[in-house]
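A.B. asks: need a structure here:
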Amino acid sequence: MAALTIRDVPDDQVQTLKVRAAQAGKSLQAYVLDLIAREASKPTMAEMVARLNRETTAGVSTEDVLAAIDAGRAGG
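C.D. replies: So this is what the prediction gives:
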């Protein structure tokens, strides 16, 4: 695993994180690691759009749809 150093974090933000970590029953390191893991596991908007494009792209043309509608109307 890699080590990560974050510089110039305002004191009030560090204190807030320490309090939240304590409330969660975790060390500051474990709490921040959970925050990072949660953030890294969420897809970005671009990743979501790419996934939706992959999953919703149909291999059916407009002509295929119209032919199926016509066939359905004709009872065939």
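
A.B. asks: when you work out contacts or count neighbours from here on, use the C-alpha atoms and nothing else.
C.D. replies: OK.

A.B. asks: what's the helix or strand hosting E39 in contact with?
C.D. replies: In this assignment (DSSP states H and E), E39 forms part of helix 28-41. Contact with helix 28-41 is made by 17-18, 21-22, 24, as judged by CA atoms under 8 Å, 6 or more residues apart in numbering.

A.B. asks: in ChimeraX, how would I select just the buried ones from those residues?
C.D. replies: Buried residues within those, by 16 or more other CA atoms under 10 Å, are selected in ChimeraX with:
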select :17,18,21
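
A.B. asks: which of the contacts of helix 28-41 fall within helices?
C.D. replies: Among those, the residues falling in helices (DSSP state H) are 17-18, 21-22.

A.B. asks: next, the buried residues of stretch 50-69.
C.D. replies: In stretch 50-69, no residue is buried by neighbour count (16+ other CA under 10 Å).

A.B. asks: to compare against the first, here's the next sequence to fold:
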Amino acid sequence: MAEQLKARAAEAGLSLSVYVARELADIAARPTNAEIVKRLKARDRSQGPSSEKILQAVAEGRR
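C.D. replies: Just a heads-up that it's a prediction; the model follows:
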């Protein structure tokens, strides 16, 4: 694994430490699955289509 990281850092023209720091920053910036689920559950869905309409559209798409 260390060799892969070294190779990727070299391809990017970066030192290993700078490359790893950037990768960690990217990972930290991404929401976790739990955070995504929490956001989705908090959304107001009262204005969207009903479950019945969604199922109907899916059925029509399969024909």
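
A.B. asks: off-centre distance for the helix holding E39 of the first structure?
C.D. replies: The chain centroid and the centroid of helix 28-41 of the first structure are separated by 15 Å under CA atoms, centre = their mean, to the nearest Å.

A.B. asks: have a look at how far, on average, that helix is from the second structure.
C.D. replies: Taken against the second structure, helix 28-41 of the first structure registers an average deviation of 0.7 Å after superposition, with mean CA distance after the TM-score superposition for the first structure.

A.B. asks: so whatever helix or strand comes next after that helix matches what in the second structure?
C.D. replies: As assigned by DSSP H and E, the chain's next helix or strand after helix 28-41 of the first structure is helix 45-56. Alignment of helix 45-56 of the first structure against the second structure: residues 33-44, by TM-score structural alignment.

A.B. asks: D34 of the first structure matches what in the second structure?
C.D. replies: Per TM-score structural alignment, D34 of the first structure is aligned with R22.

A.B. asks: state the distance from that match to A42 of the second structure.
C.D. replies: Distance from R22 of the second structure to A42 of the second structure, counting by CA to CA, to the nearest Å: 31 Å.

A.B. asks: swap in L5 of the second structure?
C.D. replies: 38 Å.

A.B. asks: do the same with K6 of the second structure
C.D. replies: Using CA to CA, K6 of the second structure is found at 42 Å from A42 of the second structure.

A.B. asks: hmm, back to that, could you list the buried residues of the helix holding E39 of the first structure?
C.D. replies: 28, 31-32.
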